[in-house]
Each structure stands twice: as C-alpha cells, then as structure tokens.
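Participant: Quick one: sequence plus predicted model below, questions after.
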Amino acid sequence: MATTETRATTMPTAGKSAINAEIHTLLQRIAGTSPVDVMAVRLMVEPHAAAQAAASATSAELDAIRNCHDRATAETDPQEFEKRDADFHAQIFLATRNELLVSLHDILRVIRNQPSWVEIKRRSASDGRRRTYCGEHDQIVRALLDHDPDAAAQAMRDHLLTVNHNLFGGTGLV
C-alpha cells in the first residue's frame, strides 16, 4: 500500500474530511490554471525529475520508460499519441520514487486534460511534430539508460522548450 494510502486509512474521520475539503479547494483553484503557467511549472520540475530518474531508476523502471517511448513512437493517431506521451512522462516521474513529485505530476496531468489544453494540443498536432517529440524522447531515454542526470535534465528541458514553442510560440519561457 502506498504511503499516502496508508496515512489516509489510519487517519481519523475528521482529518479525512479536512483533507478532502482542502483537496476540493485546490482542485477548484487549479481548474482554471493558464496553460502557459503549467508549461512554466513543467520546465521547472520535469528536468529535475528526469535527472533524479537517471540517477536512481531500476532496470525495471527504465524498461517501463523505454516501453512507453516505443509505444508512443509506433502511434500515428494524434489522440493515442497524446496518451502514450503522457504515459512516458508519468513513468519518468514514477522512476524518481518521490511521492510528492509523482503527485505534482498527477496534478499537472489533470490540468493538461482540461478542455483548453486538449484544444491547444489538438490544434498544434502534426505528424512532423510527433516525430520531433519522439526523437527528443529518444534522447531522454538514452540519457536515462546511461544514468546521466545532467544529460537527462538537458534533454528534457530541450524537449519541453520545443513543446512550449509549438504550443504557444515560445511566449518568453526560458
């Protein structure tokens, strides 16, 4: 059982109610988060997650990441590619074995599934961009397999900057 599940099952009912109220409030606040703000947070967090995964991922975790990459690369349907792409990024976070990072990624993933995000991604999708993203994912996978945190962080940052440019025209994120 995961740590957060263990805490939730052993917590008094009043404590659970308070946490549920806080989560509800949080979800209401983030529902309208600007896609540009989400991209800025991704640029802050995902390169560090990739570095951590490169430093600590097990062979099984690396295999899971590589399998997600292979499935994404084989996918030609834009909506299915989006799902495989999201799985790829999620596996990197899971490989950090840091529950807070994984939870933060889960929040970002929920936001990225909101209608405004889905529409932005739909409008920017193309086969050429899919191939570019797969090539960038390949660089991330290579750095992870080499257990090279610096290269993994840089490859992830480069990838996210490409995504930012394709989605928003580069809107000043560095």
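Facilitator: Now that the structure is in, tell me what you want to look at.
Participant: drop to CA atoms for contacts and neighbour counts, all remaining ones
Facilitator: Noted.
Participant: where do the helices sit along this protein?
Facilitator: Under the criterion DSSP state H, the chain contains helices at 3-10, 13-30, 35-56, 59-74, 78-96, 99-112, 115-124, 127-145, 149-168.
Participant: quick one: the third one to chain centroid distance?
Facilitator: It stands for helix 35-56. 8 Å (CA atoms, centre = their mean, to the nearest Å).
Participant: List the buried residues for it?
Facilitator: 35-36, 38-40, 42-43, 45-56 (16 or more other CA atoms under 10 Å).
Participant: Return the list of helices and strands in contact with it.
Facilitator: Where contact means 3 or more CA pairs under 8 Å, 6 or more residues apart in numbering; DSSP states H and E, helix 35-56 is packed against helix 78-96, helix 99-112, helix 127-145, helix 149-168.
Participant: In space, not sequence, find me the middle residue of this structure.
Facilitator: Nearest to the mean C-alpha position of the chain, by CA atoms, centre = their mean, lies H89 at 4.1 Å.
Participant: Take this one as well and set it beside the first:
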Amino acid sequence: MTDLVLGRSAAKVLDGVRQRIQAGELTEGAQLPTERELAAAFGVARNTVRQALDRLESDGILVRQVGRGTFVRQGLRGQASAPAPAQSQGVTLSQRMREASPADLMEVRLIIEPQSAALAANRASSNDLERIREALRASISARGLAEFEHWDAQLHLRVFEATKNAVLIDYCRAINRVRDEPAWYQLKKRTVTPELRTVYDRQHSSLVEALAEHDPEGAREAMRAHLLRVRQNMLGEG
C-alpha cells in the first residue's frame, strides 16, 4: 500500500533515506540534505521528496523543525528499521485496529480526536501552527485522491503532535497506518468525490482557524463535525 499512497518515486526516496540511516551515513541527530538536494540526488520532484520525508516523520524516524531542517531522530541507534518502544506499541495498536470494523474505528475517533483537537488548541506553538497550515494548503491543492489522503493524514498527525502528548501521537500514527490499508483506501476511493473534498477542505480550514485562535471549544466542535461527516459519507451513519 505504500507504493499506492506515496507513488513509486516517493517510495524510492523513502527506502533510500532508510538505507543511508541503516548504513550509518546519517547518524542520530544528523541533519538531512535539503529537499532540493535530495530531489536532485534521487532524480525526483521536491514534492515527492516531501511526501517521503513526511512518511518517515510519521514513522518516528525523522524530526522536522520549521526554519531549521530535517533531522534523524535521537534514539534510533542507527537502525531505521527498528522502531523505538513507543513506536512498537503503535504498530501493535494498528494491528489491532486493522481487525476492527470501520464503524468501530470511527466511533473511537469520535471519542478521542475532538478532545485532542481541543488540547492542541491550548498547546500549539507557532511552529506547530505553521506545519498544520502547510498540510492544509497541500491537501487543498492535492491533484488526486492518493495525494489528498497523504496530506489529510499529515494534517491530523500534526494536530496531534501539537498536543505534546506521546500517547495521543502514537494513537494517530496507528490510525494513519490503518488508513494506508488497501480496504480503507478503496472505501475512500469509492466515496470521496471532488465535491466532498471541497467540504472536507472547508471543515479542515475551520479546524485550523480555531487552532490558530487557541479556541479549544471551537477546535473540538470543528473536529467533531468533520468526523461526523466522514462517518456519514463512508458508512451512511449520521
């Protein structure tokens, strides 16, 4: 499913960066080359590099700092393929989630994610907000469903990262792994129309506005309204 969501070129970049970390060419805390340099090295577009780096960040391998660059996360011990303990728990959680029905997953999301959005509204830094806005802009300008799904997942992850709560962040990473599953993607493919994407873009924008205003109640309600619409569209449930 990685190739389907990221595309072959992005998967090539992802694998190449992993190999450099495993080989010790990029050590813990090391700064990666710029997106422009990586694009030239792999012979791909910068947007392709960005998608691969976002996936590695989501997997807990890289850390991206606005205005500074992208770094190999501390604690990897040179093994990009060996997850940290919290990441291993996330994988276990995602395995359990893969066995759950879409209805059960949406029920859990409606319990956890609105409150997490409220927490993010209270804790988001200016850097957090800029990264969230970046994901919003990219999701709005996405040309196809795969690109939209990638940035949609990134938007939700970056909201969770703004909570500064490691357990919640692992939860969101687990959800995003489930979203990469073929069955989940095919369900989205059958139901997400250009018109619905416009609705989602508007809902995401309302969420980001509430976060920027540090309005926890507004963020909670915006996230809840969005997830209710997702559930209605995917499952026919109000």
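Facilitator: That came through fine. Quantities reported herein were computed from a predicted structural model and do not represent experimental measurements.
Participant: May I have the TM-score of the superposed chains?
Facilitator: Here the TM-score for the pair of chains, by TM-score structural alignment, normalised by the length of the first structure, is 0.83; 161 aligned residues with a CA RMSD of 2.6 Å.
Participant: one step back: for L27 of the first structure, find the nearest of the helices and strands packed on helix 35-56 of the first structure.
Facilitator: Proximity to L27 of the first structure (CA to CA) singles out helix 99-112 among these, at 8.7 Å.
Participant: Now do the closest one and helix 78-96, the angle between them.
Facilitator: 170 degrees (axes from the mean of the first three to the mean of the last three CA atoms, to 10 degrees).
Participant: Helix 99-112 of the first structure vs the second structure, average offset?
Facilitator: Compared with the second structure after fitting, helix 99-112 of the first structure has a mean deviation of 0.8 Å; criterion: mean CA distance after the TM-score superposition for the first structure.
Participant: If you count contacts, what does that helix end up packed against?
Facilitator: Partner elements for helix 99-112 of the first structure (3+ CA pairs under 8 Å, 6+ apart): helix 35-56, helix 78-96.
Participant: now for K189 of the second structure: what does it line up with in the first structure?
Facilitator: In the first structure, the residue equivalent to K189 of the second structure is R122, according to TM-score structural alignment.
Participant: And M234 of the second structure, by the same measure?
Facilitator: The alignment partner of M234 of the second structure in the first structure, by TM-score structural alignment, is L167.
Participant: The equivalent of V178 of the second structure over in the first structure - how many residues pack around it?
Facilitator: With TM-score structural alignment as the criterion, V178 of the second structure lines up with I111 in the first structure. By other CA atoms under 10 Å, 21 other residues sit near I111 of the first structure.
Participant: need the contact list for I111 of the first structure.
Facilitator: Neighbouring residues of I111 of the first structure by CA atoms under 8 Å, 6 or more residues apart in numbering: 30-31, 33, 38, 117.
Participant: who touches H159 of the first structure in this structure?
Facilitator: H159 of the first structure makes contacts with 133, 136-137, as judged by CA under 8 Å, 6+ apart.
Participant: what do you get if the cut-off is 10 Å, keeping everything else the same?
Facilitator: For H159 of the first structure, the residues meeting the contact criterion (CA atoms under 10 Å, 6 or more residues apart in numbering) are 43, 47, 132-137, 139-140, 153, 165.
Participant: Now distance to M1 of the first structure too, for those, in TSV please.
Facilitator: What follows is these, written out as TSV (distance: CA to CA, whole Å):
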residue	distance to M1 of the first structure
L43	31
P47	28
T132	38
Y133	35
C134	34
G135	36
E136	34
H137	31
Q139	34
I140	30
A153	30
H165	40
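Participant: Now the buried members of those residues.
Facilitator: 43, 47, 133-134, 136-137, 139-140, 153.
Participant: Which two of those have the greatest separation?
Facilitator: L43 and C134 (18.1 Å).
Participant: before we move on, the earlier item: over in the second structure, tell me which residue corresponds to the residue nearest to the centre of the first structure.
Facilitator: Using TM-score structural alignment, H89 of the first structure lines up with H156 in the second structure.
Participant: Make sure that match is actually in contact with R179.
Facilitator: No: assessed by CA atoms under 10 Å, H156 of the second structure is found out of contact with R179, at 11.9 Å.
Participant: Which neighbours do the two have in common?
Facilitator: Here H156 of the second structure and R179 have R173 as joint contacts, going by CA under 10 Å, 6+ apart.
Participant: residue contacts, the aligned residue in the first structure for D201 of the second structure?
Facilitator: Using TM-score structural alignment as the criterion, D201 of the second structure maps onto C134 of the first structure. Going by CA under 10 Å, 6+ apart, C134 of the first structure touches 69-70, 72-74, 81, 85, 128, 140, 159.
Participant: I'd like the distance from the match of H89 of the first structure to S141 of the second structure, if you could.
Facilitator: 17 Å (CA to CA, to the nearest Å).
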